[in-house]
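Colleague: Provide a 3D model corresponding to the input given below.
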Amino acid sequence: MSLASPSPAKIAVSVSGIEKAFGPTRALAGADLVVEAGEIVALMGANGAGKSTLVKILSGSISADAGTITLGGKTVSFASPSEAQAAGIATVHQATDQAGAAGLTVAENLTLNELCGTGNFFVSGRSIRKRAQEIAAAIDLDLPLDRDFIDLRPAERQLIAIARAVAAKASVLILDEPTSSLSSTEAERLFAVLRRLKASGIAILYISHRTGDLAAIADRAVVLRGGRVVASFARPIDFSAAVAAMIGRTLDASAHDGKPSSAPILASVKRAVLVPGARPFDLDLRSGEVVAITGTLGSGKSRLLRALFGLETLVEGGFTIDGKPWLSTGPSYSIVRGVFMVAEDRWASSLLPPEIPGATIAGTIALPHLPRWFPSGILNTTRERLAATQAISRLGIKARGPDDTLDQLSGGNQQKVVLARWQAAPCRLLLLDEPFQGVDVGARADLIAAIRGSQSGSATLIATSDTEEALEVADRILVMRDHSLYEADGSHGSLAAAIGSVEAAETGNVTS
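Modeller: A predicted model of the protein is given here:
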């Protein structure tokens, strides 16, 4: 359902006919978008739809080839991010380490824009602290002003960037995947801040793949596909229609039948204690089974996967694989024996910078398998390229070919390459930590199909903070809280009940 055209007096920012090409690739092909003052608009789109390009143009990082930007009723163009910021457009990026300066305090980071603009080398610590208190109070930010930025959580870093934007009197705030690394509690805190900013008249462009976030915060959703806006949905947002508009097709309601597996047990976790004082738990993974562990950030999901892969040690308990004790001494030991892991941060753990030789799709997929594929030490690029070509076809990776570097791909296609790496060799146990983070709905469907389509002789254990993702991909779902596991079936109600029962037990509110 489309919204009526807004009144020109209410428009905070609009783009009309924006075009941008990178060589033969058209990232934007006449995009139009309007955001009113005091409105939160969700920008949805599959990876490669043009969202990032549009944001970069609005924030002054790149310029458009054609089209116009209107801000506060005036046509503008920006040669740099600083020009966009000075005009009133503030962008908070997904990578929160860019939201401030390590080595500076919270107070110094809150006043960073003003300090850089004064040219006054004799600003006192007292005046910085006083101004920082004023900036923090504007969004009810309660942080120790003398804490170092590097010690802050991602949510706290984001709030500092937002507070700076408000202090700079930004009229437009752009948020790129703001909750991708936040707990549910931190996300709610962010939403409360955004609602206050909306009430004050700030226009907010909110980019996220999480439909739960958008249902909670967005007044309207705009869908990009092929570099154009193809649909606009008013609240309450019809996400089934929005997803269909994003990818040009509908998605199946479920990826599996959810029936219990009778296959033999492939891997077991026995009386495991992840941290001192945690409740011991057991877990069996059956051949051909996909098991998801859901829970909040810090609940212990990632720690369990890292322990299985040999990056952590248990306080108590142990593992078995194929009935034999499993004690990995590290990733190399695990990889040789068919236990593979995709970590949460793909750039830190799985992808190489483009300037390094071999940082192509083919080289990335082949990298951990080189000792087995080429024991003589002589590389055969034909084999590397064949594995990459097969992966591109099998997973629907949008690339020109196996020699593309990973920085040329969207986030969803990067993640497909990472998964393809571990599907290129025989696997017994695949460990996936937040595999759909920053991945659009269409790419997520492709990843789920690839995960479930390669399960005949292996098991997959997935850690995800998103209940919807767990329901889509898993045969069986468990809830982790305070580093222990609790069973749940695949329904929303069961998951809510399982989480609720754990919370009740912890607060002593259990009823018989």
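Colleague: can we go C-alpha only for contacts and neighbour counts from here?
Modeller: Fine.
Colleague: May I have the secondary structure class of the residue in the chain sticking out farthest from the centre?
Modeller: Centroid-distance maximum for the chain: Phe122 at 41.3 Å, with C-alpha atoms, centre = their mean. Judged by DSSP: H, G, I helix; E, B strand; the rest coil, the three-state class of Phe122 is coil.
Colleague: where do the strands sit along the stretch 401-512 of the chain?
Modeller: Remark: strands assigned in the stretch 401-512 of the chain by DSSP state E, counting those that start in this stretch are 429-433, 459-464, 476-481, 484-488.
Colleague: Now render these as CSV, adding distance to Gly258 and mean neighbour count.
Modeller: Converted to CSV, the strands of the stretch 401-512 of the chain look like this (distance: least, C-alpha to C-alpha, whole Å; neighbours: other C-alpha atoms under 10 Å):
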stretch, distance to Gly258, mean neighbour count
strand 429-433, 20, 24
strand 459-464, 15, 25
strand 476-481, 7, 24
strand 484-488, 12, 20
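Colleague: How is the closest residue in space to Ala167 that isn't next to it in sequence classified with respect to secondary structure?
Modeller: Distances taken as C-alpha to C-alpha, 6 or more residues apart in numbering place Ile135 nearest to Ala167, at 5.9 Å, with adjacent residues excluded. On the three-state scheme (three-state DSSP), Ile135 is labelled helix.
Colleague: If I follow the layout properly, Ile135 ends up in contact with Ala165?
Modeller: No: applying C-alpha atoms under 8 Å, one finds Ile135 not in contact with Ala165, separated by 9.6 Å.
Colleague: follow-up on the earlier one: can you give me the separation between the residue farthest from the centre of the chain and Leu110?
Modeller: Separation of Phe122 from Leu110 (C-alpha to C-alpha, to the nearest Å): 18 Å.
Colleague: For Ser491, give its distance to Ala132.
Modeller: Counting by C-alpha to C-alpha, the gap from Ser491 to Ala132 is 46 Å.
Colleague: More neighbours: these two, which one.
Modeller: Neighbour count, other C-alpha atoms under 10 Å: between Ser491 and Ala132, Ala132 has more, with 22 against 14.
Colleague: Also this sequence, please, to line up against the first:
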Amino acid sequence: MPLLDIRSLSLSFGSTRALDAASLSIEAGEIVALMGANGAGKSTLVKILSGVQRADSGAVLWKGLPFAPASPAAAGRAGVVTVHQSTDVVGIPDLTVADALMLDCFIDGRQPFFLSTASVRRSAARLLKGTGIDLPLDRRFGDLGTADRQMVAIARALSNKAELLILDEPTASLSSLESQRLYALLRALKAQGLAILYISHRTADLQALADRVVVLRNGRDVGRFARPIDFDAAIEAMIGRPLPAAETRGAAAPGKPLLHLHGAALLPDSLPFDLTVHEGEIVAITGVLGAGKSRLLSTLFGVYPLASGNMTLAGMPYRPKGPAEAIAAGVVMAAEDRHRSSLMPAGWPGESIAETISLPHLARWYPSGLIDTRRENREAARAIERLGIKARSPDASVWSLSGGNQQKVVLARWDAAVSRILLLDEPFQGVDIGARQDIIDALRSQRGRATLIATSDPDEAHAVADRVLTLSRHTIETAAHGEITEPQALREQKEDA
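Modeller: Model prediction:
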């Protein structure tokens, strides 16, 4: 008898069919991967299992009995715990890791009323000892990297006696090295009998971990694959068509030098480096978490000053005092967390596709202060067609779109005006394989400007870039001519992992 048995589950939101008779099962001590494009129904399925939503029809059996938790807390008490992609809600920044680990115990009254720092630390240490996870208990939770936040979330799940752990895109923000650390933990938990439902767009994750793969498309389970997993067939089932064969291409013929950094140090104690980027070039910056990828892009965008050294843009000194000066100079950026940095909150003015695209251009497009909604809608309609954004109209809320389509809207914002350099920080996070290919095609088609992409995934870097550079300890590692070639960067990343 399966530990979890989902039978013909369906759920609709108005005329939208989020799940359409979807089925899957999972045994104890098994890792089942759930693949699907954005909007395929993965999140809806997880919300039902987590007690956030109720299905319209179908059944969920947990240990052979009907299972319909009324809340995430109820699901957790039954042994079903979800660790979401965003780890912001796992802990409070100013609390210690020990406090973050014990939050559930504080909330449900399992800890005594009077507590001391020492007693909380002892309880957290006992909790970790039973999981095999090693974390710095006295460190501020807010200072942890994404990988350690994931470990805190998993440790808390295990402390609640989880029997099924649902992981939603756990490696989306992790480097190869941090991903390998997570893989090792999950294999150990599997050996202890824990069942894991693993949701990911990264085939590297699934190759490393999955015993089976279940594919969702348009709310239906359309494919099941056991080891050895045929990922080409799984991807075809996921997107409904064969994925185009990867291009074999050399580096594009470089245009004129556009951006030059000379003796640049990102931090006072980091080694200086030189970097030249040419017109029409796509350059990927890879490296482990904390290597300085985001810092480099943010410095180019005027968020941080250079600690030392000089920058020139098109032969002129370039040292922006803020993003507004960078944008005025033609340097634009889509930051790592699009939900925080690029999208207005749901329900606020400015949340439509058209308004999202026009937001940074308002002063230039409408100097009189009178907004021309017809122009906004024309720009949005052009972006919808060019980038293949799946939306009902330009005035649709950006929050009604899948992650991949949201990212396309963010890119469309900077396609709506002339720019010299496009900076993209982890542009493929939470983006499915089909949407990722659309974004890559769009980037390659806009070769008049230079594009710098920061990514923790060497395979993504290889797929999109003309050159790949490796950043380590906030400096670019140098080869014979001051640059890391693409094959070398990939080799070093994989050896580190």
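Colleague: Now the TM-score, please.
Modeller: Once superposed, the chains reach a TM-score of 0.93 (TM-score structural alignment, normalised by the length of structure 2), with 490 aligned residues with a C-alpha RMSD of 2.1 Å.
Colleague: quick one on the thing from earlier: and the residue nearest to Ala167 of structure 1, what's its match in structure 2?
Modeller: In structure 2, the residue paired with Ile135 of structure 1 according to TM-score structural alignment is Leu127.
Colleague: same deal with Gln423 of structure 1?
Modeller: By TM-score structural alignment, Gln423 of structure 1 lines up with Asp415.
Colleague: Please report the distance of its match from Ser368 of structure 2.
Modeller: Asp415 of structure 2 sits 23 Å away from Ser368 of structure 2, going by C-alpha to C-alpha.
Colleague: Compare the two and say which one has the larger neighbour count.
Modeller: The neighbour count for Asp415 of structure 2 versus Ser368, taken as other C-alpha under 10 Å, is higher for Asp415 (17 against 9).
Colleague: any idea how far the more buried one is from Ala380 of structure 2?
Modeller: 11 Å.
Colleague: Provide a list of residues in contact with Gly350 of structure 2.
Modeller: Neighbouring residues of Gly350 of structure 2 by C-alpha atoms under 8 Å, 6 or more residues apart in numbering: Met344, Thr356, Leu359.
Colleague: excluding its backbone neighbours, what's nearest the first one?
Modeller: This means Met344 of structure 2. Using C-alpha to C-alpha, 6+ apart, the nearest residue to Met344 of structure 2 is Glu351, at 5.2 Å.
Colleague: wait, the one you found sits on Ser400?
Modeller: No: the criterion here is C-alpha under 8 Å, and Glu351 of structure 2 misses it with Ser400 at 9.9 Å.
Colleague: Who has more neighbours out of the two?
Modeller: Legend: neighbour count by other C-alpha under 10 Å for Glu351 of structure 2 and Ser400, higher for Glu351 (21 against 16).
Colleague: What residue in structure 1 is paired with Asp372 of structure 2?
Modeller: Per TM-score structural alignment, Asp372 of structure 2 is aligned with Asn380.
Colleague: likewise Val398 of structure 2?
Modeller: Structural alignment (TM-score structural alignment) places Val398 of structure 2 against Leu406 in structure 1.
Colleague: State the distance from Glu486 of structure 2 to Phe273 of structure 2.
Modeller: According to C-alpha to C-alpha, Glu486 of structure 2 stands 18 Å off from Phe273 of structure 2.
Colleague: ignore the last one, Phe106 of structure 2
Modeller: Noted for Phe106 of structure 2: a distance of 48 Å to Phe273 of structure 2, by C-alpha to C-alpha.
Colleague: With Met344 of structure 2 instead?
Modeller: Distance check for Met344 of structure 2 against Phe273 of structure 2: by C-alpha to C-alpha, it reads 37 Å.
Colleague: go on, Ala237 of structure 2?
Modeller: Remark: distance between Ala237 of structure 2 and Phe273 of structure 2 (C-alpha to C-alpha) = 45 Å.
Colleague: Then Thr455 of structure 2?
Modeller: For Thr455 of structure 2, the distance to Phe273 of structure 2 - C-alpha to C-alpha - is 19 Å.
Colleague: Confirm for me that Gly412 of structure 1 is in contact with Asp440.
Modeller: Yes: at 6.6 Å, Gly412 of structure 1 counts as touching Asp440 under the criterion of C-alpha under 8 Å.
Colleague: Please identify every residue contacting each of the two.
Modeller: Common neighbours of Gly412 of structure 1 and Asp440 (C-alpha under 8 Å, 6+ apart) are Asn47.
Colleague: neighbour count winner among the two?
Modeller: The residue with more neighbours, out of Gly412 of structure 1 and Asp440, is Gly412; 26 against 23, by other C-alpha under 10 Å.
Colleague: Could you find the closest non-adjacent residue to the more buried one?
Modeller: Excluding the flanking residues, the one nearest Gly412 of structure 1 by C-alpha to C-alpha, 6+ apart is Val439, at 4.8 Å.
Colleague: Need the nearest residue in space to His270 of structure 1, chain neighbours excluded.
Modeller: Residue 270 of structure 1: Lys, not His. The nearest residue in space to Lys270 of structure 1 (C-alpha to C-alpha, 6+ apart) is Asp282, at 4.7 Å.
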